[in-house]
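**Q** Sharing a model prediction with you, sequence too.
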Amino acid sequence: MYFPYLRGKQNELAALKEVVSRLKVDKVYPVVEPVKSNTKPLLKTISILNDNGIIPHIIVNPEVGDLATDSPDHLYNTISKESVKFVPCIRLNNQNITNTQTFLNQLIDRGLEFSLLLQEDILSNINSFTAKARANLIIDQSRYSHTFANLIPNCVIISSSFPTKDKNANYNSIPQFFSDAHITYKVPLVQNQIGFGDYLIIDNAWSTNGGPAYVVALHITYIENSNLNMYVKHSLSITNPSSQSDIAGKFQEALNEMIQFANQTPSLDQNTLGFQEYIDIHKRKSFHALGIPKKLSMMHHMETISNYL
């Protein structure tokens, strides 16, 4: 099972809403960490996911953004007041366990489903919680002791697979290995692994920074037919890399390179909804703010994995 981890920013929520009809409801379980104080877009997204048969896992005590807190009560109550279905996911570490145990016990007493995001080896005995959790998410297997990870039931390993660079110009134009988690989770890597996840075509670092780029970089993932590994292709603009001018022209330059690569790479599925929109933009030679390509690449990534599963 695939657990894509998204932060509740505008384009991440839009990606989920637009691609949901293409996802396998019994294979894809989105995890959303809300980061905006205005929860209306989040609630709308959950509603659309529900309409398409998907019940998302929502981090009710986010670590970053406007809603960052160790207490899960407020956000959980806010969402629960609405007529939407979600699985509350509680972020758990050694510092906040005292604040969360009461809440977890209340969910258990009421017979409600929940999941856990375990941020580290928990020193306290949490067996009564992990045993009842629908899924227990860990971030990067190497951050946990072998013993702890292998004792977790219903374990999902979330990996930060995207090879982030400080500057777009530093991305390599040669496709890079992205992940084989869609293969190895069946082995599994830890004793009770039931699924895998990633942060799509970004990494797990939180940032609100943005702005005009000197080099436009577009990122697209694909599963290579010959070995079934996933790779990521970075398509870059090359004109005037020392200037922030003509972003629209640089976008078209990077998009031209991406489309040319796709046409030469049978493994890259051009029939996904996200890539079809890239093709439409390319034909119309139109330009969108760079958040739109990010959304399309996220849509393509989720649908690509869903199709494989």
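**A** On my side now, so go ahead.
**Q** Only C-alpha atoms from now on, for both contacts and neighbour counts.
**A** Will do.
**Q** Count residues in the vicinity of residue 266, would you?
**A** 12 (other Cα atoms under 10 Å).
**Q** for it, helix, strand, or coil?
**A** Under DSSP: H, G, I helix; E, B strand; the rest coil, residue 266 falls in the coil class.
**Q** alright, now check it against this:
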Amino acid sequence: MYYPYLRGRQYELLALRELLEKKLISAEVLQPIVEPIKETMIFKKTVNSYYDSEYPLYTVIDPQVGEFVLHAKDHPILDRKDVYNAVLMEETEENLAKLLPVLSEGRKVLPIYRKSDDLIKSGLIPAQVNLNLVNDGTRFKRFFSQKKQRVGILRDVFTKQRRNVDYAQHTDEFFSDDHLYYHDDGYSAFSDYSIIGESYINGGFAPVAVAIHIVYFDAENNLRIKHFVSDTNDDIYDPAGKFKEALEKLVAWARDIEDKNDSEALHEFQELLAKARYPGLGVVKKLSLMHHLEIMSKFLKNNGE
């Protein structure tokens, strides 16, 4: 089972909604986690569309970044009894204790442990935990194996560069093989931050280069990532022209891909080039994210996960 960890940025939420609406992901093998950063209509609609369709989506009820740092009792979707909750265990014991009235109402809970010290607080979480999500480490596995509890691995597998133009020096690189070996490593599930990465930056700026990040399965079914980077990178002007340069490289590569790497998002990229349309960088990130989640869902389902 794959639990992609996303923030509540607009393009990430729109990616999740479109994947659901177009039936491009399967709940049997993929259940997203969203850490909200702002209370927006898109966030509410995305969450409710998943719950209304009975497709599991975990929302972090003690977010640590952005403007959505709310106490659990004020969370706008917690009036729903069918909500799936994720809890960041790096919170203080006092705040976690305040979550108990909400979490003790028979709701499904997914604790997320990033540091070994967070295990001290694990006794605050009620019994209806199906899975514990942890950063890699033998202490985590040892702790939960003694309690006979299921454990999933959480990693940041995206190698983030300081500038988009720097990806031109690493156009094709290893991304992840957790989907192949997480069972062998003693885990029941795996999770990552997709092509976004764990680091959170509030706001953005006009980039000198445009980079499109596309993951793909190689011949051994390892996940690799290609970075298609613009060539005209002397200043911040003409983002549409830069996008066209990067997009031409992506479309040329996609002509010969195998079925396992094909996706609805790649077809949309091809259509953008055919129509000479620049949709904005948010849409570019949305399509790259959709592509990753679609081919991962398809791979896991086809391989009996």
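**A** Arrived safely. None of these values were measured; they are calculated from a predicted model.
**Q** quick one: TM-score?
**A** Remark: TM-score between the superposed chains equals 0.89 [TM-score structural alignment, normalised by the length of the second structure]; 295 aligned residues with a Cα RMSD of 2.2 Å.
**Q** where do the helices sit along the stretch 1-150 of the second structure?
**A** Along the stretch 1-150 of the second structure, counting by DSSP state H, counting those that start in this stretch, helices occupy 10-21, 41-52, 93-103, 138-146.
**Q** can you give me the strands for the stretch 201-309 of the first structure?
**A** Assigned by DSSP state E, counting those that start in this stretch, the stretch 201-309 of the first structure shows strands spanning 217-223, 230-236.
**Q** distance of whichever residue in the first structure pairs up with residue 245 of the second structure from residue 218 of the first structure?
**A** Following TM-score structural alignment, the counterpart assigned to residue 245 of the second structure within the first structure is residue 253. For residue 253 of the first structure, the distance to residue 218 of the first structure equals 10 Å [Cα to Cα, to the nearest Å].
**Q** between these two, what contacts are shared?
**A** residue 236 (Cα atoms under 8 Å, 6 or more residues apart in numbering).
**Q** and those two? which has more neighbours close in?
**A** Neighbours per residue (other Cα under 10 Å) separate residue 253 of the first structure from residue 218, with residue 218 holding more: 22 against 18.
**Q** In the second structure, what sits opposite the more buried one in the alignment?
**A** Using TM-score structural alignment, residue 218 of the first structure pairs with residue 212 in the second structure.
**Q** still on that earlier bit, tell me which of the helices of the stretch 1-150 of the second structure lies nearest to residue 203 of the second structure.
**A** Among those, the nearest to residue 203 of the second structure by Cα to Cα is helix 10-21 (11.9 Å).
**Q** Which strands or helices does the closest one pack on?
**A** helix 41-52, helix 281-302 (3 or more Cα pairs under 8 Å, 6 or more residues apart in numbering; DSSP states H and E).
**Q** Could you single out the most deeply buried of these?
**A** helix 281-302 (a mean of 21; mean count of other Cα atoms under 10 Å).
**Q** got the contact list for the closest residue to residue 285 of the first structure other than its chain neighbours?
**A** Of all residues not flanking residue 285 of the first structure in the chain, residue 252 sits nearest, at 7.0 Å (Cα to Cα, 6 or more residues apart in numbering). Residue 252 of the first structure makes contact with 282, 285, 287 under the criterion Cα under 8 Å, 6+ apart.
**Q** Of those, which qualify as buried by neighbour count?
**A** If you count burial by 16 or more other Cα atoms under 10 Å, the buried members of the contacts of residue 252 of the first structure come out as 282, 287.
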